[in-house]
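>>> Generate a structure from the sequence data that follows.
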Amino acid sequence: MLCNSLLSRFANQKNIKKRGNEIMQGLVLVGSAIKPESVKVQTLLENPTVANMVKKIKQYRDFADHELEVFDAYQFEGKIKDRENSLKRGEGAVLALKDQSVSLNILFAESGQEKQVHITGFVIQEDNDKQYFYKFQAKGQDIKLVLATEFDGKIKEQYLSNFDQKLFKYDENFKYGILDNENEVEAHISWKDGCLPGGYKWCGGKCHNYPDSGGDGSVINEVDACCMLHDYCYRYDWNTVDGCDDSLCECVKPYSYWAALFIQLYFCD
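Prediction:
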């Protein structure tokens, strides 16, 4: 397994210098659910980037726009701790067909004066009694196919797991600017262990599962494994490891877990 191979390389390098017992200060993310009925699907579809994504997906599975429903909607604010100009805030929504054969994860984010639109689109296509799975990513007007594979096994499991829970709980006291006040952050983080929701053991600020710090070193899925490698990359001064963030971005690209989209938003621009 790739992850085990990389970890063994870390463990066996004699010239590795450990950066003390500190944990890499990663992504801190807060937010609140929005009532789905307050989100106007047609308004979202009028956005040029969203419209382009829908047009691309319809090449693989045809459907009517009115069939898309709001599965989840939220406000969010996040930053990479101790990294300048990493604060981004905005709104997100997950649109999907009832049978989940098509879904769009949409993020509208602001960073200073810059406005960004990040969309990941998924479609399941039927062909000769087989199902195929496609993942598209859009940034601006550019839409790329990043994954095409049979829809079975692990691919099926990871995609459908996105519909098991909503991203954020409803927080009536949520407001933008929470991350400007350290005393307020803890009260608004939905996950008190510092890990992103969904059972992650390595993804999120102060989130780790190091065996030498009481953990068992395990991961819950492929994205969690990417975060683990990212943490190890930053934990050690190893002169053969460059571009920890770039490696993280490449690592999460093929996966359909919602956490991958937020990692790309904050680490990959």
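>>> hey, let's count contacts and neighbours off CA atoms from now on
Noted.
>>> I'd guess residue 70 is in a helix, am I close?
No - with DSSP: H, G, I helix; E, B strand; the rest coil as the criterion, residue 70 is assigned strand and is not in a helix.
>>> one more to put side by side:
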Amino acid sequence: MEVKSEQRELGVLEKEFLLSKLNDNEKFIKIKKFLAEQGLLTEAELKISRAYQVMANIYSGVTVEVSLGEGYQIWYSKFDVLNTNEGYEQVIGVHVQNNLEKQYEVKDGVVKLSKELSVDEEVVEQDEVSAQDNCWPHGNWCGPGCSGPGAPVDALDKCCMYHDNCYAINGYSSCQCDYDLLDCTRGMSGWAANIVRTTFILAQIAGYCV
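Next up is the predicted model:
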């Protein structure tokens, strides 16, 4: 079975409502408080920089990036796996400085450093490599219906291209192809890389791959 999905950007009022709900979320509160205690943000700096509703044939939910000022974000994703009682919620505090991305998550009730990643600035050096306008979340290869044919725009897009080629050889819903994609993107920084990983974690929760 092929995963089919569509997404739409949330409107201004939807973003305002979602931000008010996030301010009641326990993990969001803990991460925001942690960053505030480090002197990294003020309440006035909080705003949603991007937010999408994602609807697929195996899951649905929202994914959000909240800006806390230059170099600081909180990434929030919440999805329900359709026709099951399974769900997935992720809250990550992000600090980017000097080409280093630090990610913080709540574990055992405490905010802890979960990842420390080099910011990947690799871009394929071809004439003018540009992303397709309708590809979400990234590039020419990352996302349903985004199988090129343009060149990959960066290292993340290359991983997605390899994944698409793997599906072409082994068929859709190949677990090994999905595992290889997760491994390929494991050390990659950035919001789009996190969304790609989240998508295929959801597919595994749904029992999609075989």
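>>> Any idea what the TM-score comes out to?
The TM-score (TM-score structural alignment, normalised by the length of structure 2) is 0.68; 186 aligned residues with a CA RMSD of 3.5 Å.
>>> could you pull out the strands for structure 2?
Shown for structure 2, the strands assigned by DSSP state E span residues 5-9, 47-56, 59-67, 72-81, 87-97, 100-107, 110-118.
>>> okay, the ones you listed in JSON lines with mean neighbour count next?
Conversion of the strands of structure 2 to JSON lines gives the following (neighbours: other CA atoms under 10 Å):
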{"stretch": "strand 5-9", "mean neighbour count": "14"}
{"stretch": "strand 47-56", "mean neighbour count": "17"}
{"stretch": "strand 59-67", "mean neighbour count": "21"}
{"stretch": "strand 72-81", "mean neighbour count": "21"}
{"stretch": "strand 87-97", "mean neighbour count": "19"}
{"stretch": "strand 100-107", "mean neighbour count": "18"}
{"stretch": "strand 110-118", "mean neighbour count": "15"}
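>>> I'd like these laid out as TSV, including distance to residue 30 of structure 2.
Conversion of the strands of structure 2 to TSV gives the following (distance: least, CA to CA, whole Å):
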stretch	distance to residue 30 of structure 2
strand 5-9	26
strand 47-56	17
strand 59-67	14
strand 72-81	11
strand 87-97	10
strand 100-107	7
strand 110-118	7
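>>> So which of those strands is nearest residue 142 of structure 2?
For residue 142 of structure 2, the closest of the strands of structure 2 is strand 5-9, at 12.4 Å, according to CA to CA.
>>> And the closest one against structure 1, how far off on average?
By mean CA distance after the TM-score superposition for structure 1, the fitted strand 5-9 of structure 2 averages 2.7 Å away from its aligned residues in structure 1.
>>> Run the angle between that strand and strand 47-56 for me.
Taking axes from the mean of the first three to the mean of the last three CA atoms, to 10 degrees, one finds strand 5-9 of structure 2 and strand 47-56 inclined to each other by 160 degrees.
>>> any idea what residue 7 of structure 2 aligns with in structure 1?
Counting by TM-score structural alignment, residue 7 of structure 2 corresponds to residue 30 in structure 1.
>>> what's the closest of the strands of structure 2 to residue 139 of structure 2?
Using CA to CA as the measure, strand 5-9 is the one of the strands of structure 2 that comes nearest residue 139 of structure 2, at 15.6 Å.
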